[in-house]
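sharing a model that was predicted from the sequence below.
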Amino acid sequence: MKALVLSGGEGSRLRPITHTSAKQLVPVANKPVLFYGLEAIAEAGITDVGVVVGDSEAEIRAAVGDGSRFGISVTYLRQDAPLGLAHAVLIARDFLGDDDFVMYLGDNFIVGGITDLVHAFHSHRPAAHILLTKVSDPTAFGVAELDVNQHVVRLEEKPQIPTSDLALVGVYMFTTAIHEAVRAIEPSQRGELEITHAIQWLVDQGRDVRATTISGYWKDTGNVVDMLEVNRSVLETIEPACLGEVDADSDIVGRVRIDEGARVIGSRVVGPAVIGAGTVVSRAYIGPFTSISEGCRIQETEIEYSIVLRDASVVGVRRVAASLIGRNVEVTPAPRVPFEHRLVLGDHSKVQICS
């Protein structure tokens, strides 16, 4: 069995972070989201992995390399434009050959991995096996209807009037039947070849399409709110460790990992939290569910429930919460000018101001 990991896409919901960084490489607990998926694939015993890349190809290649660090062998497959998940299957035809495969969206996060699901697929080998989870707003997802035997009878992409609350999770398992399906469908109204349409084609042809509804934790980390929530979930599982330096005037409370070369000076860190290699935390408070990447400077600041990417500095800011701070960012207090706000914002930014 092979794996097809989708790591293209523009990440528009994470702008401006994704103007300069691939969304799949935004870190959760200081490890890129994509890496969790690659590790889950390796744990399931799959070693031959095709990674579909787009404009961020160079960055993905630099981060993943040949895959040996994960115990897999990676082949990079270029998708020149984001033309849909089914289009990704089309361009991967030569790589996939006649093998069964799992398709994994690189910005998805599933607690517990996919090993049991892959084994179940091997046992029955339906034409397609999809994962579902109950969501509060099905209009934002592909939605499935099931019969009493948990077989798929209908799929619809982002329906205005959903017929169920079962959304497709970004992990799919296919036999070679999917190759005929992706060739048979036409682009949707948004100009993409939808994988939901391809799976529906299999259903209409009488092929065996099954589903598993997962009760564990799943998130599509395509926006800041979900990214912070995944970070919270992962931090709750970290093992506390101190590989850096903590002075006598500092307090470390709960699950906290301090990586090599990091220094905590006159500060209080309340876990779960992680402090990256080479980061300096000075006269600051780091609150729960916070990930500070490597090479950062956090000084005279309170920050919690946030993700700070590498080489960023937050100095002299009274309080920061529920934030995603990009690489090489500098956050400092604004001059005290009455009755005005001075802003320098990237394209597509969202700002909340108390006036």
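Good, I have the coordinates.

C-alpha from now on. contacts and neighbour counts both.
OK.

how about the residue nearest the centre of the chain, what does it touch?
The centre of the chain sits closest to Asp107, judged by C-alpha atoms, centre = their mean, with a distance of 3.0 Å. By C-alpha atoms under 8 Å, 6 or more residues apart in numbering, Asp107 lies in contact with 7, 23-24, 33-34, 220-222.

any idea how far it is from Glu330?
26 Å (C-alpha to C-alpha, to the nearest Å).

repeat for Gly50
For Gly50 relative to Glu330 (C-alpha to C-alpha), the value is 37 Å.

of those two, who's got more company?
Gly50 (20 against 14; other C-alpha atoms under 10 Å).

give the next helix or strand downstream of the helix or strand the more buried one falls within.
In the assignment (DSSP states H and E), Gly50 maps to strand 48-53. Remark: after strand 48-53, the chain's next helix or strand is helix 57-64, criterion DSSP H and E.

show the subsequent helix or strand relative to that following helix.
Counting by DSSP H and E, what follows helix 57-64 is strand 73-78.

what sits up against that following strand?
Here strand 73-78 has contacts from 47-54, 57, 65-67, 91-92, using C-alpha under 8 Å, 6+ apart.

that one vs helix 57-64, what angle?
Relative orientation of strand 73-78 versus helix 57-64 (axes from the mean of the first three to the mean of the last three C-alpha atoms, to 10 degrees): 170 degrees.

next, the angle from strand 73-78 to strand 48-53.
30 degrees.

quick one: the strands in the stretch 51-200 of the chain?
Ranges of strands within the stretch 51-200 of the chain are 73-78, 101-105, 108-110, 128-134, 142-146, 152-157, 166-174, based on DSSP state E, counting those that start in this stretch.

so what touches the shortest one?
Residues lying outside strand 108-110 but in contact with it, judged by C-alpha under 8 Å, 6+ apart, are 33-34, 36-37, 169-170, 216-221, 230.

and here's the other structure:
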Amino acid sequence: MKALVLAGGSGTRLRPITHTSSKQLVPVANKPILFYGLEAIAEAGITEVGVVVGSTAAEIQAAVGDGSAFGLRVTYIPQSEPLGLAHAVLIAQPFLGDDDFVMYLGDNFVMDGITDVVEEFRKDRRDAHILLTRVADPSAFGVAVTDADGRVTELAEKPRHPRSDLAVAGVYLFTPVVHDAVRAIRPSARGELEITDALQWMIDHRLAVHSTVITGYWKDTGNVTDMLEVNRTLLERVEPRVDGFVDDESEIIGRVRIEAGAEVRRSRIVGPAVIGAGSVVTDSYIGPSTSVAENCRITSTEIEYSIVLRDSSFDRIRRVEASLVGRNVKVTLAPRLPATHRLVIGDHGQVQLSS
């Protein structure tokens, strides 16, 4: 059995972060979201992985390499533009061959991994098996209708009037018959080959499409709100550890990990939180659900429920909450007089000012 990991796409909902970085490499709990998926695939006993890449291919390849760090053998599959999940299957056929495979969306997070569903698929070997999850707003997802035995009877992509609250999560398992389906369908109204259309083709041709409803935690980390929520959830599992330097005037409370090379001076860190290697926190407060990546400088600042990417700095900032801060960002206090704000903001940026 092989795996197909989708790591292309432009990440428009995470702009401006994704103007310069792959959305799959944005870290949660100081580890790229893509890495959690690769680890879940390895834990399921799959070693041959095809990674579909787009405009950020060089960055993905630099981070993942040949896959050996994860116990995998990785083959990169270029996709000229994001033309849909079924299109990714179509172009990956030479790699997939006649093998069964699991398709995993690289910006999705499944807390309990995929080992159980992979073992179930290997045992029963239906034509397709998909993960579903109950959501409050199914119209934003692919939506499935199932019978009492979990067999999928109908699928629709982002329907205006959903017939169930079961959204298709980002994990799909297929036998080679899916290649017939992706060749048979046509682009949707948005110009993409939809995997839901391919699955519906399989259903219409009396092929067995089954499902498992996720009872644990799942998130599509395509926007800032969900990214922060996944970060919070993962930090709650952090094992407390201090490998860096913490002076006697600092206070560390709860689940806090201070990485080797990090320094905390005259500061209060309340977990769950992670301070990355090489970062220096001075005269500051780092509150719950915050991850500070490598080589950051936090001085006389309060930060809570946020993600700060590497090489960024905050100097004398009173309060930062619910924020995703990119790489090499500098946040400083403006002069008190005149009362003005001086901003340099990239495309699609969002800024909230108290006055």
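Perfect, thanks for sending it. Worth saying up front: this structure is predicted, and the values here are computed from it rather than measured.

can you list which of the contacts of Asp107 of structure 1 carry over to structure 2?
Using both residues aligned by TM-score structural alignment, their matches' C-alpha atoms under 8 Å, structure 2 keeps these contacts from these: 7, 23-24, 33-34, 220-222.

reformat the strands of the stretch 51-200 of structure 1 as JSON lines; add distance to Glu300 of structure 1.
Output for those, formatted as JSON lines (distance: least, C-alpha to C-alpha, whole Å):
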{"stretch": "strand 73-78", "distance to Glu300 of structure 1": "44"}
{"stretch": "strand 101-105", "distance to Glu300 of structure 1": "39"}
{"stretch": "strand 108-110", "distance to Glu300 of structure 1": "34"}
{"stretch": "strand 128-134", "distance to Glu300 of structure 1": "42"}
{"stretch": "strand 142-146", "distance to Glu300 of structure 1": "45"}
{"stretch": "strand 152-157", "distance to Glu300 of structure 1": "48"}
{"stretch": "strand 166-174", "distance to Glu300 of structure 1": "41"}
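
want to throw these into a markdown table with mean neighbour count and distance to Ala241 of structure 1?
Converted to a markdown table, the strands of the stretch 51-200 of structure 1 look like this (neighbours: other C-alpha atoms under 10 Å; distance: least, C-alpha to C-alpha, whole Å):
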| stretch | mean neighbour count | distance to Ala241 of structure 1 |
| --- | --- | --- |
| strand 73-78 | 18 | 31 |
| strand 101-105 | 23 | 31 |
| strand 108-110 | 22 | 24 |
| strand 128-134 | 22 | 34 |
| strand 142-146 | 22 | 41 |
| strand 152-157 | 20 | 44 |
| strand 166-174 | 24 | 33 |
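
of those, which is nearest Gly316 of structure 1?
If you check each of the strands of the stretch 51-200 of structure 1 against Gly316 of structure 1 by C-alpha to C-alpha, strand 108-110 wins as the nearest, at 34.1 Å.

how close does Ile294 of structure 2 sit to Ala262 of structure 2?
No, residue 294 of structure 2 isn't Ile; it's Glu. Counting by C-alpha to C-alpha, the gap from Glu294 of structure 2 to Ala262 of structure 2 is 8 Å.

on the three-state scheme, the residue located most distally from the centre of structure 1 is what?
Ranking residues of structure 1 by C-alpha distance from their mean position (C-alpha atoms, centre = their mean) puts Pro338 at the top, at 40.9 Å. Local secondary structure at Pro338 of structure 1 is given as coil here, using DSSP: H, G, I helix; E, B strand; the rest coil.

residues contacting Ala44 of structure 2?
So Ala44 of structure 2 contacts 114-116, 118-119 (C-alpha under 8 Å, 6+ apart).

I should have written Thr176 of structure 1 there, sorry.
Thr176 of structure 1 neighbours (C-alpha under 8 Å, 6+ apart): 98-100, 127.

tell me the one of the contacts of Asp107 of structure 1 nearest Glu157 of structure 1?
Asp220 (15.6 Å).

give the contact list for the closest one.
Contacts of Asp220 of structure 1 by C-alpha under 8 Å, 6+ apart are 107-109, 170, 226.

which residue, other than its chain neighbours, is closest to Ala181 of structure 1?
Distance criterion C-alpha to C-alpha, 6 or more residues apart in numbering; nearest residue to Ala181 of structure 1, sequence neighbours excluded, is Ala198 at 5.0 Å.

and the one you found, how many neighbours?
24.

how near is the aligned residue in structure 1 for Arg160 of structure 2 to Leu193 of structure 1?
Using TM-score structural alignment, the partner of Arg160 of structure 2 in structure 1 is Gln160. Counting by C-alpha to C-alpha, the separation of Gln160 of structure 1 from Leu193 of structure 1 is 19 Å.

neighbour count winner among these two?
Leu193 (24 against 10).

so what does Ile252 of structure 1 match up with in structure 2?
By TM-score structural alignment, Ile252 of structure 1 lines up with Ile252.

residues in contact with its match?
268-271.

switch the residues you listed over to CSV; also include neighbour count.
Below are the contacts of Ile252 of structure 2 laid out as CSV (neighbours: other C-alpha atoms under 10 Å):
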residue, neighbour count
Arg268, 20
Ile269, 28
Val270, 20
Gly271, 23
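
show me which pair in those is furthest apart.
Among the contacts of Ile252 of structure 2, Arg268 and Gly271 lie farthest apart (C-alpha to C-alpha), at 9.9 Å.

got any residues that touch both of those two?
Joint contacts of Arg268 of structure 2 and Gly271 (C-alpha under 8 Å, 6+ apart) are 252-253.

right, and Glu192 of structure 2 touches Glu81 too?
No. Checked against C-alpha atoms under 8 Å, the pair Glu192 of structure 2 and Glu81 is beyond contact range at 10.3 Å.
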